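Undergrad: below: sequence and its predicted model.
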Amino acid sequence: MNELERDYEPVLLAEHEGPCISIYQPTHRTFPDRKQDPIRFGGLLREVEASLARQHADRETEAILRPLRELAEDDQFWNHTLDGIAVFATPDLFRVYDLQRAVTEKAIVADSFHTKPLMRILQSADRYHVLGLNRHEASLFEGNRYALDPVPFGDGFPGTNEALVGTREGEPERTKRAHGPAGPGRTTRHGMNVRQASRDNDTRQFFRSVSDEVLKTYSRPSGLPLLLAALPEHHHMFREVSDNPFLMDKAINVDPASVSTEELCARAWEIVLPEYLERLERLSEQFGNARADGRGSADLTEIGKAAAAGRIATLLIDADRVVPGHLDPDTGSITYARLEDPGVDDLFDDLGEHTLKAGGDVVVVPPERMPSDTGLAAIFRF
């Protein structure tokens, strides 16, 4: 499974040689509901095949369809999905992403990928990471208010202490040095002290490697808060060696291997919730101050022009609001359309993508926490 966080801008928003296929589908975590998922995917695949036949009748499409057909028959994949999937394919690229939120079912063949639903997921304000840690192994989870799921580590990640430093117990030379030539009573204590110091050093190296890799590969690209789940005696050592600025002050005092994922999620959200609400309150206050100074707006027309000019520093978007229409990327002018027209984009998603491409921040906010009644709140750079 590819990393959506890393791929979103450099891969999915990049230009590709068409045709570009985008498939979104809600999925199910449990049996028997998940039995219907590959059947529904088969229906979406038939829509893709029909679109390719209409739009690209003069092109050979077997290469682009082959991985999609293989996915449709992959029982192992369909038995381990979350709440939704996003699938993207070109003649030279194939990506599948598991999603923690359900998505509207659709299959689109176009000159570029349809990525709007992903922005709503990636920019939601309730997302966080949990790092599970003990002396022997590390595990990473991504969560929101509803779910917590394991994040598969890459090949270079030090998931276990043994993988990083090798088996340290039972090395003859180490045992000889530990016991030395002193008397029997003192030899045992000296040996135990040396062995403990060696274990602590190995643990410290392991924790440092885990922290560095999490920061480089997960925290820095996503900007998500990181919550440590570990026994109390491991918290201090990890914080000594970690320089991850996303690491939260509060933590979960438990070995994650000893509790269920559901319990870990509940305990994590209990800690994250106050931080989440505080962040939303802070953003609301910043918007109010900016609007009072003439550097903020909730007006769609004004925000459209600011997005086209690259002036938006932060854009807050109502998670439940959809406004169908089209944004002119050059002038920022807005054309409204009918909601039932399947070929029309969502203006809010267009504005969000333009803001991200211009280096601004987008935060998807629940409607009850929006500081405006238009569904948008923009803070301008100038």
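TA: Sure, I can see it.
Undergrad: all contacts plus neighbour counts: C-alpha atoms, from now on.
TA: Fine.
Undergrad: hmm, residue 116 is touching residue 349, no?
TA: Yes - taking Cα atoms under 8 Å as the contact criterion, residue 116 and residue 349 are neighbours in contact, 5.7 Å apart.
Undergrad: please identify which of those two sits among more neighbours.
TA: With other Cα atoms under 10 Å as the criterion, residue 116 and residue 349 differ in neighbour count, and residue 349 comes out ahead with 21 against 15.
Undergrad: contact partners for the more buried one?
TA: Counting by Cα atoms under 8 Å, 6 or more residues apart in numbering, residue 349 makes contact with 116-117, 119-120.
Undergrad: okay, now the one to match up with it:
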Amino acid sequence: MSMINENEFKKLADYEHGTCISIFIPTERAGKEVLEGKNKKHLHSEWTQIKKKLKEDDLSESSIEKISKPIQKLIDDRDFWRHQSDGLAIFVSPDFFSYYTVPVNFEAYHYISEEFYVKPLIPALTGDAKFNVLSIQLEDVKLYEVTRYSIAPVEIDDLTPSRLEERVGYDYKERSLQFRTQGEGGDKTQFHGHGGSERDEKTEIKQFFRAVDQGIKKYLQKENLPLLVYCQDYLFPIYKEANTYNHLFETVVPGNPNDTDILGIHKRSLEIFEPVMNENRDKKIKKYEELSSTENTTSALSDIIPAIYQGKVDTLFIENRAEVWGKYHEDEMKVEFSENHHDGKVSLLNLAAKKTIDMGGKVYLVEHEFMPQKKSKMNALLRF
């Protein structure tokens, strides 16, 4: 499994070749569709169309064969198709091959050009969606760095005890923890240990959680990202008592994280955190609307792209699933529009998105109904 990160994105965005192919397909995580090979069939179908176009474009048989090898190897890999998320993005040229499993339900799509089509992956680079997830049980502790499109483990073995016994002593024996809430709607939980121990189990758990908190705190304070905790409901109030990190998210991801895999942890975490991820985008849209009658906004693509190259764009809004074809002549600061993707014309929205990120701006893919200026497929909030 490979998931996108900033370094990988930059590699894709900077890559140029005479033939660059970008493929996006929806995938199923499990169920009947997986057993019947639906994911594999999607890729096979897209690749059949691509090969036909490459032949029509007079690409040599040897180049097509070179490109085909890693694609066919992926199609034939049964184990690969058993471990999918919601979408698969593949980038291939005669001398390059990479794929990314991402929690995005792509529409089946391919793009053939001299550059890769990275626009669907842009939200992973905005930074607004970045947060940490602490997966914690009495016998297991893991930390992840998460974005809308990715999840990556953080190495914390040297920072924290990995299980309760390491903190409170190995004479501690696992006991059945029972709890009950006093009165309907009450919030006081009582713990009852079995086995005759005089230790207060809640105190021991809190001691363990405090050690975890202190162990990861220095790492968390490097970026001060929100910390989302994934654990069983009865453990979260104890962790909150032990916590000293200022950016702990108040809502827990309920359940035992050991009951799922890393993609499941990612999916469950996004379900809880998604409303927060849209806050900065919504604030920027509101700011655009407030300034729409000033010189600090524009919806004209012929003005936006030169402004991007001059570093003037603070935030770019691009209509999701939209496309505009053409070419940008940087020396003349002129945008040439086209009706199609032929004769050297490229996706201007893909170009604008890549360059905005490169110049330190932010990009949001926005559904049509949420675009600040709906008559245009791209809106820009300019720097003051």
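TA: Thanks, I have the structure now. All values reported here derive from a predicted model rather than from experimental measurement.
Undergrad: re the thing from before, what remains of the contacts of residue 349 of structure 1 once you look at structure 2?
TA: For both residues aligned by TM-score structural alignment, their matches' Cα atoms under 8 Å, a contact is called conserved when the aligned residues also meet in structure 2; among the contacts of residue 349 of structure 1 this holds for residue 116.
Undergrad: and which of the contacts of residue 349 of structure 1 is nearest to residue 255 of structure 1?
TA: Of all the contacts of residue 349 of structure 1, the one with the least separation from residue 255 of structure 1 (Cα to Cα) is residue 120, at 32.5 Å.
Undergrad: helix or strand: which one has the closest one?
TA: Assigned by DSSP states H and E, residue 120 of structure 1 belongs to helix 116-122.
Undergrad: who touches whichever helix or strand comes after that helix?
TA: Using DSSP H and E, the helix or strand that follows helix 116-122 of structure 1 in sequence is strand 128-133. Here strand 128-133 of structure 1 makes contact (Cα under 8 Å, 6+ apart) with 138-144, 224-230, 255-257, 268, 272.
Undergrad: go again with 7 Å.
TA: Residues from elsewhere that reach strand 128-133 of structure 1 (Cα atoms under 7 Å, 6 or more residues apart in numbering): 138-144, 224-230, 255-256.
Undergrad: check stretch 43-61 of structure 2 too.
TA: Outside stretch 43-61 of structure 2, the residues within contact range by Cα under 7 Å, 6+ apart are 25, 75.
Undergrad: please name the nearest non-neighbouring residue to residue 77 of structure 1.
TA: With sequence-adjacent residues excluded and distances taken as Cα to Cα, 6 or more residues apart in numbering, residue 77 of structure 1 is closest to residue 71, at 7.5 Å.
Undergrad: can you count the residues close to the closest residue to residue 126 of structure 2 other than its chain neighbours?
TA: When the adjacent residues along the chain are set aside, residue 126 of structure 2 lies closest to residue 362, with 5.4 Å between them (Cα to Cα, 6+ apart). For residue 362 of structure 2, the count of nearby residues is 22 (other Cα under 10 Å).
Undergrad: hang on, isn't residue 362 of structure 2 packed against residue 317?
TA: No - using Cα atoms under 7 Å, residue 362 of structure 2 is not in contact with residue 317; the gap is 8.6 Å.
Undergrad: overlap in contacts of these two?
TA: Joint contacts of residue 362 of structure 2 and residue 317 (Cα under 7 Å, 6+ apart) do not exist.
Undergrad: please name every helix or strand in contact with the longest strand anywhere in structure 2.
TA: Taking residue count as the measure and DSSP state E as the definition, the longest strand of structure 2 comes out as strand 16-26. Judged by 3 or more Cα pairs under 7 Å, 6 or more residues apart in numbering; DSSP states H and E, strand 16-26 of structure 2 is in contact with strand 87-93, strand 109-115.
Undergrad: and the contacts of the helix or strand following that strand?
TA: On the C-terminal side of strand 16-26 of structure 2, the closest following helix or strand by DSSP H and E is helix 32-35. Counting contacts by Cα under 7 Å, 6+ apart, the residues outside helix 32-35 of structure 2 that touch it are 28, 82.
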